[in-house]
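Visitor: here's a sequence, model it:
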Amino acid sequence: MSYDAILLTSFGGPEGPDEVMPYLERVTAGRGVPYERLVEVSHHYLALGGVSPINDQNRALLAKMRERFPELGIDLPIYWGNRNSEPYFADVVKQMYQDGHRKVLAWVTSAYSSYSGCRQYRENLHKALTDNDLLGKMTIDKVRHYFDHPGFLEPVIEDLAQKINEMVQGGVASERIKVMFATHSIPNAMGETSGPPARREEWAKPGGAYEAQHLAASGIVMDAVAKRIDAEIPQWELVYQSRSGSPEIPWLEPDVNDAIVSAKAAGQEGVIVVPIGFVSDHVEVIWDLDNEAKETAQEQGLAFSRAATSGVHHAFVDGIGELLLERIRGEDKKALSKLGPWADFCAVGCCPNLRKELPAVASAEV
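Guide: A predicted model of the protein is given here:
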């Protein structure tokens, strides 16, 4: 494909105390989240100065991409846009068009299939084109899911192996360590409808493709870690965190804190949490894991450690470049699981908006 620009596409976050509640209200609009829950979550941001780390992390990643990509043969301008905070998609899309770009390739800071992690971004970009009267004048395609791409997983493998060795050296036998791969919980209904309809019989309900992809990624990590540690491989499980919806709606479980309590009851002596569902240290990682999960582990008398996210690790930056080159030059796709490589374009009916059905689009242009 002949692309003329790249768009780093992300979630966004507040950059000051006055932005926290307006930001949370934008994020949860129409989702039935109790106001009390928004107030509770706002305190997490305010404890960090009212600033989400995600924007600075994206600025750092953008700088690394601009530095590294020419060496990989990608000589295209790179822009950055957010769903929920400045720089907003509508403004960035308008700027790209004014700069002369007509065929844009978007890479998203979300590696997995779900409405909020995939289709909603496509809807956001479609709306940005519509709001700027650019339908038919400009196209934005989205890079495929990369949950099992080696560039995404190598930084996790590297750091988890180190964390296990450190905990063993600290006196916890590896068979008494529980590795917990953590990701953002989503409503069961969103999990069940994640992924293409034609493949939904491949994975179990209620997690759907979302859970299957996380399990595949976690299994790849543990298989690789087994070759890099000087001890027996610990047991592991997939856990969830950061649920925010109405309490009447079932979300994917177990919650990471409940899992930590269960680990203690099962005789474990240490817990290592791996934020496999996140590409960088979002507030959900820093607060929900580094604070709340750590506190739960301490209350249970368990050793605790948290593995690194991919962040700006050189393998991840190169992996992003490889994902883009698949589309720009048609280079071979890399995937480490039987689920992948994922399709370039989403199928009709994939990860539907269960609140309001919108026309299915394979890219940001209908």
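
Visitor: please make it C-alpha for all contacts and neighbour counts, starting now.
Guide: OK.

Visitor: skip the chain neighbours and tell me the closest residue to Val20.
Guide: Take Val20 and drop its neighbours on the chain: the residue closest to it by C-alpha to C-alpha, 6 or more residues apart in numbering is Pro14, 5.4 Å away.

Visitor: go ahead and confirm the one you found touches Tyr23.
Guide: Yes: counting by C-alpha atoms under 8 Å, a contact exists between Pro14 and Tyr23, whose distance comes to 6.2 Å.

Visitor: find the residues that touch each one of those two.
Guide: Ser85 (C-alpha atoms under 8 Å, 6 or more residues apart in numbering).

Visitor: these two: which has the busier surroundings?
Guide: In terms of neighbours (other C-alpha atoms under 10 Å), Pro14 is the more surrounded of Pro14 and Tyr23; the figures are 22 against 18.

Visitor: list the contacts for that one?
Guide: Under the criterion of C-alpha under 8 Å, 6+ apart, the contact list for Pro14 reads Val20, Tyr23, Gly50, Val51, Ser52, Ser85.

Visitor: any idea how many residues pack against the fifth one?
Guide: By the other C-alpha under 10 Å criterion, the neighbourhood of Ser52 contains 24 residues.

Visitor: here's the other one to compare against:
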Amino acid sequence: MESSAVDAVLLLSFGGPEGPDQVKPFLENVTRGRNIPSERLDEVAEHYFHFGGISPINGINRALIEQMRAEFARRGDDLPIYFGNRNWDPYVEETVTQMRDNGIRRAAVFVTSAWGGYSGCTQYLEDIARGRAAAGEGAPELIKLRQYFDHPLFVEMFADGIAAAAASLPDDLRADARLVFTAHSVPIAADERRGPRLYSKQVAYATRLVAAAAGYGDYDQVWQSRSGPPSVPWLEPDVGEHLSALAEAGTKAVIVCPIGFVADHIEVVWDLDNELRVQAEEAGIALARSTTPNADPRFARMVAELIDELRLDGEPARVVGPNPVSGCGIVVDGQPCSSSPRCVAADAPD
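Guide: Below you'll find the model as predicted:
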């Protein structure tokens, strides 16, 4: 087997409950060791119960896997695809053990986060290392594909989503609609953990790329879904507070692009499609929310292209804008991982 060859693909994701009885155990998994009060978990659980106790994320990932299979078949590629999660069934430990039992020796890992930083990249490397440790002797080598926040198809999908959202607004409001990008907030200390504001810089850079592709020279970039005690500083401004400021300034229409998310999971469908939408209606603002990649065939094509980069040691496909931003800072083959099509995770980094 060639050094860059792989014999399988693992889609690695966050996980989510698929029934009301799974919601609380899932949230306990997510928050284990963080001393989150039980009443806070009960509050978040209500967001899931609003949708029947089912997170959209697993269903979206399964649909994406089907799109990946179709894309691979179109290319004449018979790579098997496995699915593992950090926080819920199918757990990554069980999936990697199954891969070992099936004779998989070396697999590419596509994670459902486009970003660097701890939660977007390093924690997935920890998941990979944990899965390999659980599989034990004979565990396959797992190679995390690079971050893709500047991949041309990533930029194209979000730009097209903005265009579709704008088209849904009333004709008389469309031209003056304010474009607002949002991503998941994190504590400022976490944003600085692997370098100066790595995650927030990547989000800001991707936002510039997508805004330019969508034809917008002026826009806002904000944050959402923060949690934790008020004493801990998080990335700001919050999307709800920003919407209030826009309302006070007389804004009549807003296009919200959740650029920080690759799927319409709970932070999108609850925080934006419910809470923010109600706030907008009360403020008299027409709100249009652009879609995320979800199971778009182009998302599957992007995965295939990332795998091709790995196999061929090719030059990563990127949209290049002013002041390009680096990757997570982990060094692979003597280069930052943003410059490499792979991110080897034999051992989890600090």
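
Visitor: got a TM-score for the two of them?
Guide: Between these two chains, after superposing, the TM-score reads 0.90 (TM-score structural alignment, normalised by the length of the second structure); 333 aligned residues with a C-alpha RMSD of 2.0 Å.

Visitor: the second structure: which residue goes with the residue nearest to Val20 of the first structure?
Guide: For Pro14 of the first structure, the aligned position in the second structure is occupied by Pro17, per TM-score structural alignment.

Visitor: what's the closest non-adjacent residue to whatever residue of the second structure lines up with Asn257 of the first structure?
Guide: With TM-score structural alignment as the criterion, Asn257 of the first structure lines up with Gly240 in the second structure. Spatial nearest neighbour of Gly240 of the second structure, chain neighbours left out: Leu276 (6.4 Å); criterion: C-alpha to C-alpha, 6+ apart.

Visitor: now do the contacts for the counterpart of the one you found in the first structure.
Guide: Mapped onto the first structure by TM-score structural alignment, Leu276 of the second structure lines up with Ala293. Contact partners of Ala293 of the first structure, counting by C-alpha under 8 Å, 6+ apart, are Val256, Asn257, Ile260.

Visitor: in helices only, show me the residues you listed.
Guide: Among those, DSSP state H puts Val256, Asn257, Ile260 in helices.

Visitor: export the residues you listed to JSON lines and tack on distance to Gly151 of the first structure and neighbour count?
Guide: What follows is those, written out as JSON lines (distance: C-alpha to C-alpha, whole Å; neighbours: other C-alpha atoms under 10 Å):
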{"residue": "Val256", "distance to Gly151 of the first structure": "26", "neighbour count": "24"}
{"residue": "Asn257", "distance to Gly151 of the first structure": "29", "neighbour count": "20"}
{"residue": "Ile260", "distance to Gly151 of the first structure": "29", "neighbour count": "28"}
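
Visitor: all helices of the stretch 251-366 of the first structure, in order?
Guide: Secondary structure of the stretch 251-366 of the first structure (DSSP state H, counting those that start in this stretch): helices located at 256-265, 283, 294-299, 314-328.

Visitor: what of the second structure?
Guide: Counting by DSSP H, the second structure has these helices, from start to end: 20-31, 38-49, 57-74, 92-101, 117, 123-135, 152-167, 171-174, 188-191, 198-214, 239-248, 266-269, 277-283, 297-312.

Visitor: hmm, back to that, and the match of Asn257 of the first structure, how close does it get to Ser200 of the second structure?
Guide: Gly240 of the second structure sits 19 Å away from Ser200 of the second structure, going by C-alpha to C-alpha, to the nearest Å.

Visitor: over to Pro258 of the second structure?
Guide: Remark: distance between Pro258 of the second structure and Ser200 of the second structure (C-alpha to C-alpha) = 14 Å.

Visitor: ok, now Arg69 of the second structure?
Guide: When Arg69 of the second structure is compared with Ser200 of the second structure (using C-alpha to C-alpha), they lie 33 Å apart.

Visitor: what about the two, which has more around it?
Guide: With neighbours defined as other C-alpha under 10 Å, Arg69 of the second structure and Ser200 compare such that Ser200 has more, 22 against 19.

Visitor: is it true that the more buried one touches Ala189?
Guide: No: applying C-alpha under 8 Å, one finds Ser200 of the second structure not in contact with Ala189, separated by 11.7 Å.

Visitor: what's the match for Arg37 of the first structure in the second structure?
Guide: Residue correspondence to the second structure (TM-score structural alignment): Arg37 of the first structure is matched to Arg40.
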